[in-house]
Structure formats: C-alpha cells, structure tokens
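*Asks:* Predicted coordinates and the sequence they were generated for:
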Amino acid sequence: MKITLIIHSLTYGGAERIMSIMANYWSAKGWQITLLTFDDNKIPDFPLDSRVTYIPLGIAEKSLNAIIGIWNNLKRIRILRNAIINSDPDIVISFMSRINITTLLATRWLNIPVIVSERSNPEKSYLGWNWQKLRKWTYSFADKIVFQTQRARDYFPVKLQNNSCIIPNMVVLPAIKKQSVEKVVIERSLIAMGRFVPEKGFDLLLQAFAKLKDNYPEWTLTILGDGKLRPELECLRNELGLSDRVYFPGMVNDTYAFLQQADIFIMSSRFEGFPNAICEAMTCGLPVISTDCPSGPREIIRDGIDGILVPNEDISALAAAIERLISNEQERNYLAAHAPEITERFSVKKIMEMWEDVLVKVTQKEFIIQKSESNTAKFR
C-alpha cells in the first residue's frame, strides 16, 4: 500500500502528532508512506520513521491581499498536485479544513482516492465565507470524510454525513514508570495545559481557582503551554491575587513528568476538536475535570467513572467540581484508578484498525468503479 499523507506542518499540535503516529505505524508495516507538509520546516517536531518520505513543500506563505491570495492558492494547488503525482499513491489522506480543500482541488480528475479528516470543531472554527463555501463544495469530491466526534459530523449537510465515518484519536504514550525524579510541581497541585488562546478558557480556570484560594491555601495551579494570551493571563493571575499560587512554566519537553506529579487535571476549554491533553492526563492516572464543551470531552470522559464533566463556560460549576475533588480524596482515587483504562479504549491498534477498514472500503470502491468503467469501455 502506498499512502500520501498531507498536513500543514509537523509542528506542535494534536493533529500533527496523530498524523506522525499514523505515518510511523504504516511505515513499520512495510507500507510506502509519503508525508507532505505545506510549511518549509525540514526537521519536524514529531519523530518520523526513517522509511517515511517527508517532503516540506514550502507553500505556506501568507498573502498580503485577496488578489495575491488567489494567486498563492493556485500555486499551492499546482505544487501540491505535482507532489502527489510524483508520490504515486494508492490513496491520499489529508488533515484540517483548508488543507483538505486544497488537496481535493489538487487531486481533481487524478483518479486517486482521497480521504479528508476534520480535526477541529467546525461550529467554532470559522474559516471565512469563501473557505466555508469551498469546504461544502469540495468535500463532495472526497471518497470518505473522517470526523473525530458525532457533534462535528452533525454540523455538515446530510449528503456529506452519509459519506463519512467517526474515528477518534488514538492514545499512545512512551512507557511511564513511577520513579523518583526531580520535583516539577508542588504537592497538592492542579494542572492544565494547552495553547494560550481564547478557546482554551484559561481565564475561566483562573477565575474558578480564585474562588477556592482562601479555603484551600495548600493547593496550587500549574498551566503548561504558551501563546499570545500569556501577558493577559499573567495580569489576570496577579489581579486575582494568585501570583504565588499559579505557575506558567511555558512549553516543556517532558509534560508527563508534570502530569505524573500532579493531583488533578483540568480542561477549561470553550471548544475543542478531540483534546489529546485529556487523554494524556488520564493515561498518567489523573482524575480529570473538563468543561462539557463542543466537542470531544464527552466522547472521552465517562462522567463519574474516570472524570467529571461540568457545563461549558460556567465558572461556578468549574469551581464546585474542583472543590469536590480537592475535598474528597476517596473520589479522586476512584477516578484516578479508572482513568488509565483509556489506553485500551483508544489504543493505537483499535484506532488504526478503524482507519484501515476505511482504506479497504475506499480502495475497493475505487477498484469497483474502475473495473465497471473498464467493462463498459469494452462494449462501446
């Protein structure tokens, strides 16, 4: 099997991580994998099997205006089309809306099966009017559309839903062993992580934690990550009197060291696609509190079994859930004991079998069409 994978980049991010796992998994099976990225980063942030052909195309430059944007997109389509042809794939898989649109246009009339995958929440991730229209039009060209959640699937017209399936993210982590390591968090620690952007809701988390600071002075909050909102979040932390209780270590190489030493993981997002951070925390045996945001947490967390879901953007409810676990060690231990079961529920083997089932169906469908067209041609 020869597969060409396409994504914007292989820099830090959930979709990028999943695509690198897929590339390595199939490469290990002896399949011929080509991975094309739109950026020009020659050294990806995620490790790739040496057998994966990795080609950064360098077509991700921003456009100064609409006219230049049209020209750049036409150039992207041409360069991507040539790269796909040169990779000679049996099937193409692309991730993320704009990349999917460009891929479907680049593969038009090439007679190559194409699977596209939505990796964010389409209700909240507004592309702009032109791209929104293009997505609905071009997605009809896809041989299959892969969504991560039912809610993301429901956003699209029924015709597109009928040509789709749901495949969640897999959970894969390096072997984690409890061992004596340098302390990276203070005991009695809440932890969160993600990009410092509005959708992650760290402002909500700070306000919720502030409600508890006086009653639980021994507890601290560590938020891993970085981004454009860092100055605003630091100001809010100080305004809430949390300067000595909330820590922003920035981007860290070993997030698992932090997760292993924390007591409770919190996700305060306003919206998500399929949050890998929750999965990573649960694999480390952490009880999880998450907003029931669209979409992803409800598909991952079994409320009351391995985590707690709270109403979206409800600061008081988030504070109440945090206090509930802070004050109840027995419930924390119960949730923590069940959390690692996620590694079985979303194992690499299970998820990759779902992907391979789609590959078989799509390539068989394509084969049948080609065979039918060939037989028709004989009788012309």
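*Replies:* Nice, I can see it.

*Asks:* okay, CA-based contacts and neighbour counts for the rest of this
*Replies:* OK.

*Asks:* can you map out the helices along the stretch 51-200 of the chain?
*Replies:* With helices called from DSSP state H, counting those that start in this stretch, the stretch 51-200 of the chain shows them at 66-87, 97-106, 129-138, 150-154, 158-161.

*Asks:* another structure for you, compare them:
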Amino acid sequence: MAFLPPPPQSKTRPDIAIFLYGATSGGAPRRALTLAREFAKRGFEVDWVVANPDAPLAERVPENVRAVALDGVVSKWAALRRRKPLALRAAIPALGRYLSRENPRVLLSAANSAHFSAFLAHRISRSGTKLALRICTHLSGGTAGTSRAPRPVARALARLFVPRADFVIAGSQSVASDLVALTGIARERVSMVYNPVVDATVAERAREALDHPWFAAGEPPVVLSAGRLVAQKDYPTLLRAFAALRPKLSARLVILGEAKKPERRQRLLDVAKELGVADDVDFPGLVANPYAYMARARVFALSSAFEGLPGVLIEAMACGCPVVSTDSPGGSSEVLDGGRHGELVPVGDAEALAGALERSLTSEPDRKALRERAGAFSVDAGVAATLSALDLPPSLSSGRPS
C-alpha cells in the first residue's frame, strides 16, 4: 500500500476518513481495517489517515482505500520511535489541514488514543466534516488519547470533547454506560455497536496448516492467549494461574502478540522462570494467522484488567475454541452472555483463573454453540450498524450522502 505524503486534493470528496495512529496489531486498528475494507466494498470513498504509515499491519490497508500519511517533522520523528501519544499530538495541524482541504463527510476516530487529536484538528479545520468517535474500551480505564495526563485532567478533557462530537459509538453496553458516567453525555446520543469480527475468512484461515511443534498430535493440551504485551492484558496473572494448574495437569501456554518494547517480553519471561514454568510457555510474537492457533488450542484465556469488546474472545469462539475470561470492566461478560459460553473469573485472581482453566481442560466443549454465539458479532451486522450510527446509507446503491 502506497501512502500519499500528503496527497493532492482528491477528485471525489471522501465519504469517510478513518483516523488513528496506524495499522498496529491491537484490536482497535484491526477492526478499523475491517471497517475500511467493508465501507469501500459498499461503494464509499474511504481515506485511511494515520500518523504512522509504517505500522506492522500497514500492508493490509485495502488497495481501494486511499492511504494518507499526515505530514509533519515532529510527527514523523515520533512515529519512527513509536511514541504514539507524541505522534498523534504532533499530527493535529496536518490533520486539520487535511480536513480543510478534503472536507470528508465524516471523520471517524477509530481508536481511543486518537480521539483528543481528532477533536482538536476538527475544531481548527472549520470544515463541514462530521466528527465521529468510536470508543473502544472503558475511558475510565485509560482515558481517550490522554493516557499521559494525570487521571483527573484526562477525565476533564474527555468531558470536554466527547459530548461535542457529532456521533459517538460505544463498542459494548458496558463501555456505553462507562462513557455516560464519565462524561455526562446523554445515553440516547451514544450508539452501541458491536465490533465487526466474524466473517467467512475466519473459518477458512482456521483450517490452514500450523507450523508449531506444540500443536502436533499427541502433545499436551495448549492454553492460548493473544494480545499486545501490555499491562492491560495482565499476563502475570495468567502466568501465575498456569503455574498453579501445572501440578494438576500437563499443559502448555502460548501467548501471541507483540511487545512494543523488548523488555516487556523479557519481564514476562522472567516471571515464567520465577514460577518454574518457562519451559512450557512460548511467546511467538505477532503471527500472520492467529486463527490456526485458536482452532487447535484446547482453551483460550483472557486475563485482562479491562477491555472494550474483546475481539480475541469472539475469534476464538468462532474457531470452536472454549474460552475463559476475567469478568473485567468492558464487554467480556456480554460476549460470554454472563458466563453461559465460558467461565468468568474475578480480575487478578490467579487461583480462580487456574480453576476455570482446569475445568475447561477436563470437560467436553460444545463447539457448535461457541461458533453460533460468535456469529452474533458478524462483520456484516457490525458494518451496517456503524453506517447507520454515522447517518449514512447501507451502501451507495441507496444514493450518495449529501
């Protein structure tokens, strides 16, 4: 995907400009890539506007989506050093110029870290663009785009900019409730739209070959987890739970996901060594096809301290993999329907998590029911609901928006 740095004015006014730091491996960027692809498939003119065009998944930006790298020396310097907050702040003037020049119908800020920058750029642009904020996780857990500010300041800023957006989309009922409590926005102004997660490609890719010795026939069962190696995911609790499980059952633990800084991965390895389970724990990093792992794992574990709508839980269920999760602030309980489709345990409780893993490993899963539940979070439903929340037609066969 070739980025335009910056582009000339397009011949056609963009319908939707999706703004975020870049195509990193987190859940919000991956859902944004899905939205970009599906919006374009439905006939919308889509711009992918980022501060960092060289993020790990940049090659996944669809060819029929115009990729725009925001200019600016400081922003480029910060992006090169993967300093997301600085890169997003430094990109505000360039984003404002983009909005003034291109005047897209909607600017969709697609990740919590981008919202404050999107708000300021929108204000200075004085364009006719509508501002939409897609709130991915609890703002009270890590307030939108202001994580480096003291929490009272961050919350005050959220109360300033969230109610001033034209459209506000929450990724789960729990996130919507948190948003109302934190910012004072009226509940009727918040659209609740589940993430677009499951389509036919999940099952197709789940059947692809997997080159990892631990998943070969006859090997001990594998507990799988996936997500960035960040504090939010609370992998130390998962490691402690696995260590408590190992004396009772032979098993292995695989944690997929990248570490922004190598020392984060090393710290987790050190924890595994201290617990005496390092030989049975693997960190493969960012993998091209996590679904092949999910289809072959015996159980998927989510140990997060907070979430929005955890797509990895849904993806694992779509692959027929049993799941256990912390009952963290966010949408985990919604995904699992209050525990009907997988055990929920208290946040930070390694003993409870170990017990849930043991019960899952020693019982026979209903894989059909898991796949059916995951189908409630389909790409088609999520995209249609997002377009409706943005006051746009289901496709441009219904007429180009005015």
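*Replies:* Looks like it arrived, so ask away. Quick caveat, the model's predicted, so the values are computed rather than measured.

*Asks:* Mind checking the TM-score on these two?
*Replies:* TM-score of the superposed chains, computed with TM-score structural alignment, normalised by the length of structure 1, equals 0.84; 352 aligned residues with a CA RMSD of 2.7 Å.

*Asks:* Just name the most buried of the helices of the stretch 51-200 of structure 1.
*Replies:* For these, the largest average neighbour count (mean count of other CA atoms under 10 Å) is found in helix 97-106, namely a mean of 22.

*Asks:* With structure 2 overlaid, report how far that helix is off on average.
*Replies:* Here the mean offset of helix 97-106 of structure 1 against structure 2 after fitting is 2.3 Å, by mean CA distance after the TM-score superposition for structure 1.

*Asks:* For that helix, name the packing helices and strands.
*Replies:* strand 2-7, helix 66-87, strand 114-117, helix 129-138 (3 or more CA pairs under 8 Å, 6 or more residues apart in numbering; DSSP states H and E).

*Asks:* ranges for the strands of the stretch 251-380 of structure 1?
*Replies:* With DSSP state E, counting those that start in this stretch as the criterion, the stretch 251-380 of structure 1 has strands at 264-267, 288-291, 307-310.

*Asks:* Check which helices and strands the last one sits against.
*Replies:* Put plainly, it is strand 307-310 of structure 1. strand 288-291, helix 315-326.

*Asks:* mind putting the ones you listed in CSV, mean neighbour count and distance to Gln161 of structure 1 included?
*Replies:* Conversion of these to CSV gives the following (neighbours: other CA atoms under 10 Å; distance: least, CA to CA, whole Å):
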stretch, mean neighbour count, distance to Gln161 of structure 1
strand 288-291, 26, 26
helix 315-326, 19, 34
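
*Asks:* Can I get those in TSV including distance to Ile167 of structure 1?
*Replies:* What follows is those, written out as TSV (distance: least, CA to CA, whole Å):
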stretch	distance to Ile167 of structure 1
strand 288-291	21
helix 315-326	29
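
*Asks:* now for the helices of the stretch 51-200 of structure 1, which one comes closest to Phe346 of structure 1?
*Replies:* helix 150-154 (16.1 Å; CA to CA).

*Asks:* tell me, how many neighbours does Asn195 of structure 2 end up with?
*Replies:* 29 (other CA atoms under 10 Å).

*Asks:* follow-up on the earlier one: present the helices of the stretch 51-200 of structure 1 as a markdown table; the columns should include distance to Lys349 of structure 1.
*Replies:* Listed next are the helices of the stretch 51-200 of structure 1 as a markdown table, based on distance: least, CA to CA, whole Å:
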| stretch | distance to Lys349 of structure 1 |
| --- | --- |
| helix 66-87 | 26 |
| helix 97-106 | 25 |
| helix 129-138 | 31 |
| helix 150-154 | 21 |
| helix 158-161 | 25 |
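
*Asks:* Can you check which of those gets nearest to Val172 of structure 1?
*Replies:* Of all those, it is helix 150-154 that lies closest to Val172 of structure 1, at 22.3 Å by CA to CA.

*Asks:* I'd guessed Phe242 of structure 2 sits against Gly355; true?
*Replies:* No. Phe242 of structure 2 lies out of contact with Gly355 (CA atoms under 8 Å); the separation is 9.8 Å.

*Asks:* so where do the strands sit in the stretch 1-150 of structure 2?
*Replies:* Using DSSP E, counting those that start in this stretch, strands in the stretch 1-150 of structure 2 cover 16-20, 46-50, 66-69, 106-109, 130-135.

*Asks:* Can I get those in TSV including distance to Leu390 of structure 2 and mean neighbour count?
*Replies:* Listed next are the strands of the stretch 1-150 of structure 2 as TSV, based on distance: least, CA to CA, whole Å; neighbours: other CA atoms under 10 Å:
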stretch	distance to Leu390 of structure 2	mean neighbour count
strand 16-20	9	26
strand 46-50	14	24
strand 66-69	20	24
strand 106-109	8	26
strand 130-135	7	24
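
*Asks:* and of those strands, who's closest to Arg373 of structure 2?
*Replies:* Going by CA to CA, the one of those nearest Arg373 of structure 2 is strand 130-135, 23.1 Å.

*Asks:* got a list of contacts for the closest one?
*Replies:* With contact meaning CA atoms under 8 Å, 6 or more residues apart in numbering, strand 130-135 of structure 2 is reached by 105-112, 115, 118-119, 122, 144, 162, 165-171, 175, 390.
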